[in-house]
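Engineer: Generate coordinates for the sequence data below:
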Amino acid sequence: MNFLLEPLHYDFMLKALFCSALIGCVCALLSVFLLLKGWSLIGDALSHAVVPGVAVAYLWQLPYALGAFTTGLFAAAAMLVLRRLPMLRQDAVIGFVFSVFFATGLLIISLYPTAVDLQAVIYGNILGIADSDLWQMLVIAGVSLLILALKWRDFMLLFFDDVQAVTTGLPVRRLQWLFFALVSAAVVAALQTVGAILVIALLITPGATAFLMTDRFGRVLICALIIGVVTAVVGAYASYFLDAATGAVIVVLQSFLFLLVFAIKHLAVHRATQTKSAHRLQCTAPVRYGEEGSV
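Structural biologist: You can find the predicted model right below:
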């Protein structure tokens, strides 16, 4: 027991576990809405679009969260504007915005290599998180969860059927901007946890796993929330004993859970299909008179 409880004796591990739970909770809930709309790649684009904002913030000695959040909003605005062009597909727009912003960030870092720690931005550094960053994550998570609790029905209608959302009088444009602001804020908070490369997994995997488990939206939100929090905490805890990157352990754990649920779901569907096929063959089998048991 002393060996298992050893990580809890260190303040940096307690901070890491708490931050992982917060980020896992927020990103898991956002992943459900992203998958419902088919916007999973938008989370990937925003996670890489914050790199130039972080580089400029470090260069000008500003809070890196301010720079990351600003460029995240700029990237979201660019995607919303370019999506209106009929000659461009949505995946092309996302890929263009992602590559332009990420390349700009790498260019700034290459010109001023001492301005920012590129490894910390890409891979995260939750074990070395400062108290100011902890409070920042707490504020972001609290505001995001409050907005999602108040607006989750509006987001559900908007992402499920935007035409009906317009018909019912919902402020569609403002809700879209609000949701992109939430995703950008979650990405900024998750940079410390898993970094810009792995944050996309937090914005996809919990929701994808939850959709495999149930088809009722309320239950999907609850399942995604539990998956995000539990895997984040267990992954951060296991990274201490594995001496591995915390973000990588969390993502691998979420991916393993997704594959496990997918295998169980596939097996259940296969068995149900075989049962229906066997029942259909029995019902359609020809009846031979004169044989034992025939009518």
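
Engineer: make it CA atoms for all contacts and neighbour counts henceforth
Structural biologist: OK.

Engineer: Enumerate the positions of stretch 32-50 that are buried.
Structural biologist: 32-37, 39-50 (16 or more other CA atoms under 10 Å).

Engineer: can you check stretch 87-94 too?
Structural biologist: Under 16+ other CA under 10 Å, the buried positions of stretch 87-94 are 90, 93-94.

Engineer: how many neighbours does Asp154 have?
Structural biologist: For Asp154, the count of nearby residues is 16 (other CA atoms under 10 Å).

Engineer: which stretch of helix or strand covers it?
Structural biologist: helix 131-160 (DSSP states H and E).

Engineer: Have a look at the chain and report its longest helix.
Structural biologist: Across the chain, the longest stretch assigned as helix under DSSP state H is helix 246-284.

Engineer: List the buried residues of that one.
Structural biologist: Buried, per 16+ other CA under 10 Å, within helix 246-284: 246-251, 253-255, 257-258, 261-262.

Engineer: now, among the buried residues of stretch 87-94, which is nearest to Ala268?
Structural biologist: Using CA to CA, the shortest approach to Ala268 within those belongs to Gln90, at 34.4 Å.

Engineer: Tell me who's in contact with that closest one.
Structural biologist: Gln90 makes contacts with Arg83, as judged by CA atoms under 8 Å, 6 or more residues apart in numbering.

Engineer: and it, how far is that from Val183?
Structural biologist: 18 Å (CA to CA, to the nearest Å).

Engineer: can you put the buried residues of helix 246-284 in CSV and add distance to Leu111?
Structural biologist: Formatted as CSV, these follow (distance: CA to CA, whole Å):
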residue, distance to Leu111
Thr246, 29
Gly247, 28
Ala248, 29
Val249, 32
Ile250, 33
Val251, 32
Leu253, 37
Gln254, 36
Ser255, 36
Leu257, 41
Phe258, 40
Val261, 46
Phe262, 45
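
Engineer: Here is the second sequence; please produce its structure so I can put it next to the first one:
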Amino acid sequence: MWLMSVLEPFTYGFMIKALVIAALVGGVCALISCYLILKGWSLMGDAISHAVLPGIVGAYLLHIPLGVGAFAAGLLNAAATGWIKDRSRIHEDSVMGVVFTGLMAIGLILVTKVSSNIHFMHILFGSLLGIERGDMIQAVVCSVVTLVVLIAKRKDILLYLFDKNHAQAVGLNVQAIHYLFLSLTALTIVASLQAAGILLTVAMLIIPGCIAYLLTDRLNRMLLISACSAVMSSLIGTYVSYYLNGATGACIILTESFFFACAMVFAPKYGMLAHRRAARKARLALA
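Structural biologist: Presented below is the predicted three-dimensional model:
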């Protein structure tokens, strides 16, 4: 009897679809997350996530796919941030805050003025269990394109993110790579909209990379750990949300947060217990 109860979610087609999309989107977000964390651009993911709202409303008004509007708004946010940064003395993270809050405000005003059958709350917080065929195709296409380009241009992106001057010296078009990476980030966010929504996508772009960063110093391992933790969190969170009858995106993020807390405490080199052991050894050595 208990086995039937445990397996019950897998008897529904909508749960199977939700689990597959959650795992795919979570894995792609995790890969982008590693690069954002290592570069110190976690706020960029936050900024683009919040800035897509006016693009979504605009796409609805123009009767075009919402993902197209979200992607365009994400690119506009990145371009505006770069333009202002190059022409002012304001630091990049401050410029991001100015631009994305402005775009978010425009989006909120448009939402209150537009009468539609679109549930904008689902866009803000996600509705993975109710994902439709069109949204599934959008998520799969965006995720696959991001993954393919990220693998194909991995070395160029890596060199640009870690040593921009060297990348320029060897002949790489750093400006093109910069906007390529931001485009991949925007595309990942578009893929994540239905899974986690605008607000929770920020966590999906930050937490997996942080977990992996605590556990390893090598990039390849970091990418693998980040992807595995994100896929596991997506599957567990989606499964648990069925029984809790709660927001799927929130359950996924809570699962990722639990994994982060475990890594924070038990990481063999950078965890709290490891630091405590190192401090104890240092005291004994001085005694």
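
Engineer: After superposition, what is the TM-score?
Structural biologist: Aligned and superposed, the two chains score 0.94 in TM-score terms (TM-score structural alignment, normalised by the length of the second structure); 281 aligned residues with a CA RMSD of 1.3 Å.

Engineer: Quick one: the residues in the second structure that the helix holding Asp154 of the first structure pairs up with.
Structural biologist: Aligning helix 131-160 of the first structure against the second structure (TM-score structural alignment) gives residues 133-162.

Engineer: do stretch 14-34 of the first structure as well
Structural biologist: So stretch 14-34 of the first structure sits over residues 16-36 in the second structure, by TM-score structural alignment.

Engineer: How far off centre is stretch 36-43 of the first structure?
Structural biologist: 9 Å (CA atoms, centre = their mean, to the nearest Å).

Engineer: no, scratch that, I was asking about stretch 40-56 of the first structure
Structural biologist: On CA atoms, centre = their mean, the centre of stretch 40-56 of the first structure falls 13 Å from that of its chain.

Engineer: Also stretch 234-243 of the second structure?
Structural biologist: 18 Å.

Engineer: what's in contact with that stretch?
Structural biologist: Contacts for stretch 234-243 of the second structure (CA under 8 Å, 6+ apart): 9, 18-19, 22-23, 26, 247-255.

Engineer: So which bits of that stretch are buried?
Structural biologist: Buried-residue list, stretch 234-243 of the second structure, by 16+ other CA under 10 Å: 234-242.

Engineer: Next up, identify which helix or strand Gly55 of the second structure is on.
Structural biologist: Counting by DSSP H and E, Gly55 of the second structure is part of helix 42-62.

Engineer: again, but for Phe71 of the second structure
Structural biologist: helix 66-86.

Engineer: before we move on, the earlier item: tell me which other helices or strands the helix holding Gly55 of the second structure touches.
Structural biologist: Applying 3 or more CA pairs under 8 Å, 6 or more residues apart in numbering; DSSP states H and E, one finds that helix 42-62 of the second structure contacts helix 13-39, helix 66-86, helix 92-113, helix 174-204.

Engineer: average offset between that helix and the first structure?
Structural biologist: Taken over the aligned residues, the distance from helix 42-62 of the second structure to the first structure averages 0.9 Å (mean CA distance after the TM-score superposition for the first structure).

Engineer: could you check the angle helix 13-39 makes with that helix?
Structural biologist: 130 degrees (axes from the mean of the first three to the mean of the last three CA atoms, to 10 degrees).

Engineer: Quick one: map Phe256 of the first structure onto the second structure.
Structural biologist: So, by TM-score structural alignment, Phe256 of the first structure is matched to Phe258.

Engineer: Same check on Gly218 of the first structure?
Structural biologist: Under TM-score structural alignment, Gly218 of the first structure pairs with Asn220 in the second structure.

Engineer: tilt between the helix or strand its match falls within and helix 13-39?
Structural biologist: Element membership of Asn220 of the second structure [criterion: DSSP H and E] is helix 219-244. Orientation of helix 219-244 of the second structure against helix 13-39 (the same axes, to 10 degrees) gives an angle of 140 degrees.

Engineer: ok and helix 219-244 of the second structure relative to helix 248-266, angle-wise?
Structural biologist: Going by the same axes, to 10 degrees, helix 219-244 of the second structure makes 130 degrees with helix 248-266.
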